[in-house]
Structure formats: structure tokens, C-alpha cells
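S.K.: this one's sequence-less:
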């Protein structure tokens, strides 16, 4: 198919993970800034740089420190559009919650899912990426990343149940969930991802892969996209050093030890066959291709401009798109 530049959007990770990986990786301590009140003042600047880099859209990300209405105003002021955001759900028992016999507590476990449905619909979106939450203790973060570490078939089936319930909640609100894989979660490897997709009806759950994270686990992402193309509603793409990824898997390296290396790269600077994978999408693909640089290899604004330059070099302007 022929993707155009209008298919592409950006997640603003560049601006909040510059130092992430230099220490423990704990949110709020080494660069993860979305949850800090101080980021409110930076948000309009960041969105302006996304626009000035060349992008016309950005991933939906309402800050926990702002109202939905305030976020909508900031985005409108930036001149950007929003594209599908991201929501995750964990296993209650791994977070110290026993919902046995407590229907109300179990119902409330999905409140965050409902809020993201509300955010999506308010901003005119009807799709969202749905992922498993990082498990406390983080064995796939702190012990070994991208290798299916500590696999447990029964636990994966529990993940299927919870993901399925979350998908039902979203679908009931008119939002289509797309299953998202992520290194560090219980849906990490190709086999785990496919297991969940096979267990839940396509009518309830689309596919929303991160082909960078799949490549990190050693998956042939071109073949994977080709095999699942008709189920993909939207996808994340990222580039990385796949030789480093292979070495890190073999050595059972923790997530943030890998991230501390020059591992994540702007599109076109690494080894992930992004263009070849995207070429396997169906001709009528109408979703979003979300560019992510989990940790930039250069200054954030330069990273965004480099990312857009790769898009502009490889994909044509949409027929109705004005020249930038």
C-alpha cells in the first residue's frame, strides 16, 4: 500500500525520557515527567516543537495533573490533531487486590479504562491501544527483558481474561481497543501476543502492535505484520540497534540497562525493517502509524525533526496536504 505523511503521528517520549535509564528507571525520579506539575508549563512548548518538526498530529496523552478540557485547549492552541492514546490494565492480584466475591471492587478495577474511553471520545477518537500493565516486582524489567522471562501459561490466561474484560468495557463505550505488546509486560513475545489475539475475538479486539518491541524480542516483524495485517487498526513503530537487542536477550539483561545504551534510535538510524513491515499493511489502511523514540539519541527537538525527515523522505504528502 502507499502510506502518506498524514498516517504518521508522534508520541512525545523524546522530551521526557532523556535521562531515563541512567539510574533505576523509577517513574518520576530520572526523567519520567508526565506526572509532575512542572510539566504543565512545558507541555505547550513540547507540542509546538512537535508541530514545528513537521508533524500534524500527536498521540493523545492527558496529563494526570490537568483536566480533559485543559488538555483539549492546549492541543487546539498547538494546531495539532490527536491520534489514539494508550491504556493498560494489570492483574488485580499482582497489585495486592483480591476481588474474590467482591463484584464492586472488580468493577472499579476498570475505572481507568472507562476514563480513557471518555478522553478518546471527547477528543473525537474511537480507537485506543490496550496493553498489559507492568507487574510489580517487574521481573521482565529488573531481571531480563525481551526474552519471555518468568513465563507462566496460567498467568497468561489470566491476562487474557482481564484484557478481554477491558476490551468489553471499551467496546461498550464505542471505542475499539487494539492489543498492544510491550517489552517488560506479560504480553512481550510473539507467542504471548499471538496467544492473546487468538483467545479474543477480532470483533472485540483489534491488533495494535509495537513492531519495535516485537523486533526487540527477535520477531520477524515483516512476516508478523503480513500475517496480521487485516486485524491491525493502528501501530507503533520504533527503531533500535538489533545487534544490541540480541546480545541483551542472550545475556538476560534488565530493561533499563539496555535503555542506558545507545539502543533506541530515530527511524532510519537503526536496524528495524520499518518500511518493509509497513508495506505489508492493507491498501485501505486508515489507521495511525505512531512514531516513538523511547530514548532519543540526540536533543529532543532534533530527534523529532529527524523522525519527520525520515517520514518525508520515504512517504508522499497526502493529496489534500498543503506543502509544508
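M.R.: Yep, it's here. Predicted model, so just to flag it, every value in this text is computed and none were measured.
S.K.: rest of the way, CA atoms for contacts and neighbours
M.R.: OK.
S.K.: Kindly provide the distance from the closest residue in space to residue 200 that isn't next to it in sequence to residue 180.
M.R.: Nearest residue to residue 200 in three dimensions, chain neighbours excluded: residue 164, at 6.6 Å (CA to CA, 6 or more residues apart in numbering). From residue 164 across to residue 180, the span is 13 Å (CA to CA, to the nearest Å).
S.K.: second one coming, line it up with the first:
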């Protein structure tokens, strides 16, 4: 009797897989504990990825001609830039926010990318993890956040031809299911879509497949990430801030964690649109030799999922 054949994974032909400096332990433009940018570019290409994000502005070269040369000769293409905003603080922060956004958007457009990933401000200090403002927004702050993000989306589109995708993130005001739903319901779907980060959403108690099924028309971009459920349970129980939680290994290599990525990718494929799915495994800080073999194994795993 012939041996039974395992079914081949469904081809995820609408999913464009890439990686990012974050998967190499890069959180800041310049930090002695981070992998140098040339090594990141060499290794991300060798690991089998064709798409990358810019990471924190200033980590990769900011001269478009130089960056184009560096990426092109490695067979890499930029999928998005990333900006940080604190729009819940109201109109007073607009000018400073736009200066930062314009700088990143200019480079993003010059590199041929179409997306700008927008991360809300942390309510903890990103280096010391100290509490710097309330984890809860007032009704007025929610209005400022929603209207500010719509204004940002409109101006980025009109000025640079880019689309923003807002990234729910641990230790920010747009984090788990309730706050993500509140944010989406308060913003114009023609202007504001999400970058669904599967790891951050799971970290905050959310179900990525449910979010895709409920708000499919608002999903514009993916970050692929998993959390270690045992470490997460301890982190939640002890109230550990996100930065120290990362140092404990709360974000882990797939397929060891949650959520399972195959159902997420299948649900995303079902949306019928082209989506970037950028691997991000938060590991700051990490030994310089740690990221590359993980990146290789993760790329093989995602190919096995059909991506």
C-alpha cells in the first residue's frame, strides 16, 4: 500500500514575506549593542528575504542614492518606513510630529515603498521602562488621537503618496482588543488602516484571526511575531514592562509560541489583497551572532506554511 501523502500548504500568493532590523535586535538609530547596519543587510539577504523595513530612522543610511545602492546589490527592496507619534497629546505636538514624519516619509518614498508604519507613543520610557504617563486615555485624548491620526493619514497621502498603517503595540494606548476596536471605530476606514503585529496583539490578549475576520477591510499590513505563553503568563502576573519582558525572551522564534501563524496567514490570504508580512522578533539587546540562524529557520518555516 502506498504511503499517505501529506497535503501541501496552500500557496499564499498574496503574502509578501520580509524581515526588519527589529529581528536583528535593532531598536535605536545608534546603539553599541546592536548589529551594524551592513551586517544586517548582508544577513537578511542571505537568510532568504527580499523585503525589508527601514527600522529606526538613521540606522540605515538616510541618503536615498546610497541606500538604493546598498539594498539593490543585495537584492533587497524596502517595504515601509516607521514613525513614532504621540497624537493623543493634541494639536500642540503636530508640528514636531510632522517634522519627524516628513523626514521618514521622504526616504520611504524615495526607496519606492508605499507604506508608513505608525507606532503610538509608549506610556513608559522606552529605555528605562519607567511610567511617564497614564496607561488610560481620557475621552478628549481619544478624540485627539483619532482626529490626529486621520489628519496624519491625509497629509502623508497628499504629500508623499504613502498610506499609513497604525501598529497596535504593547505599552501604548492602542494595544489589545478593546482599544484597537475603539480606535478603528473612531477613525475613517478610507484613511486609517492597521499594521497587525501578531505578537504584540497576542501579548495584549488579542486574537489575530478574529481581528482579521472582524475588521478585514482595515488590515493593511502584517508583522509576524510570536510570544512564549509561559513567559507571557509570568510577565502578566508580575506586571513586567515590555522592554524587560523582551529581555526575558517573551517574543520567541516560530513555531514555538502563539499565535499559530498558519491560520493568521490563511485568514490574511482570504482578504484577497496583496499584503506585506514582515517578520519581527523583538530581541533587544541580543548577542550579534543570535539573529541570523533564527532568521534562516524562520524563513524556512514560513516557506513550509506556503509563504
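M.R.: The structure has been received and is ready for your questions. Since we're looking at a predicted model, the values are computed, not measured.
S.K.: quick one on the thing from earlier: could you confirm the residue nearest to residue 200 of the first structure falls within a strand?
M.R.: No - using DSSP: H, G, I helix; E, B strand; the rest coil, the assignment for residue 164 of the first structure is helix, not a strand.
S.K.: In contact with the counterpart of it in the second structure, which residues?
M.R.: Using TM-score structural alignment, the equivalent of residue 164 of the first structure in the second structure is residue 150. The contact partners of residue 150 of the second structure, by CA atoms under 8 Å, 6 or more residues apart in numbering, come to 187, 188, 191, 192.
S.K.: Tell me which residue of the first structure lines up with the first one.
M.R.: Pairing criterion TM-score structural alignment: the partner of residue 187 of the second structure within the first structure is identified as residue 200.
S.K.: Could you do residue 177 of the second structure as well?
M.R.: Checking TM-score structural alignment: residue 177 of the second structure goes with residue 190.
S.K.: Ok, residue 273 of the second structure next?
M.R.: In the first structure, residue 273 of the second structure lands on residue 285 (TM-score structural alignment).
S.K.: Same check on residue 52 of the second structure?
M.R.: Per TM-score structural alignment, residue 52 of the second structure is aligned with residue 58.
S.K.: about what we covered before: can you pull the contacts of the match of residue 177 of the second structure?
M.R.: 214, 217, 219.
S.K.: and if we set it to 7 Å?
M.R.: 214, 219 (CA atoms under 7 Å, 6 or more residues apart in numbering).
S.K.: can you count the residues close to residue 210 of the second structure?
M.R.: The local packing of residue 210 of the second structure (other CA atoms under 10 Å) involves 13 other residues.
S.K.: Mind checking what secondary structure the residue nearest the centre of the second structure has?
M.R.: Taking CA atoms, centre = their mean as the criterion, residue 223 is the residue nearest the geometric centre of the second structure, at 4.5 Å. Secondary structure, three-state DSSP: residue 223 of the second structure is strand.
S.K.: Counterpart of it over in the first structure?
M.R.: Using TM-score structural alignment, residue 223 of the second structure sits opposite residue 236 in the first structure.
S.K.: Sort out which one of the contacts of residue 150 of the second structure lies nearest residue 32 of the second structure for me.
M.R.: Within the contacts of residue 150 of the second structure, the smallest distance to residue 32 of the second structure is 35.7 Å, found for residue 192 (CA to CA).
S.K.: residues contacting that closest one?
M.R.: By CA under 7 Å, 6+ apart, the contact set of residue 192 of the second structure is 150, 153, 164, 165.
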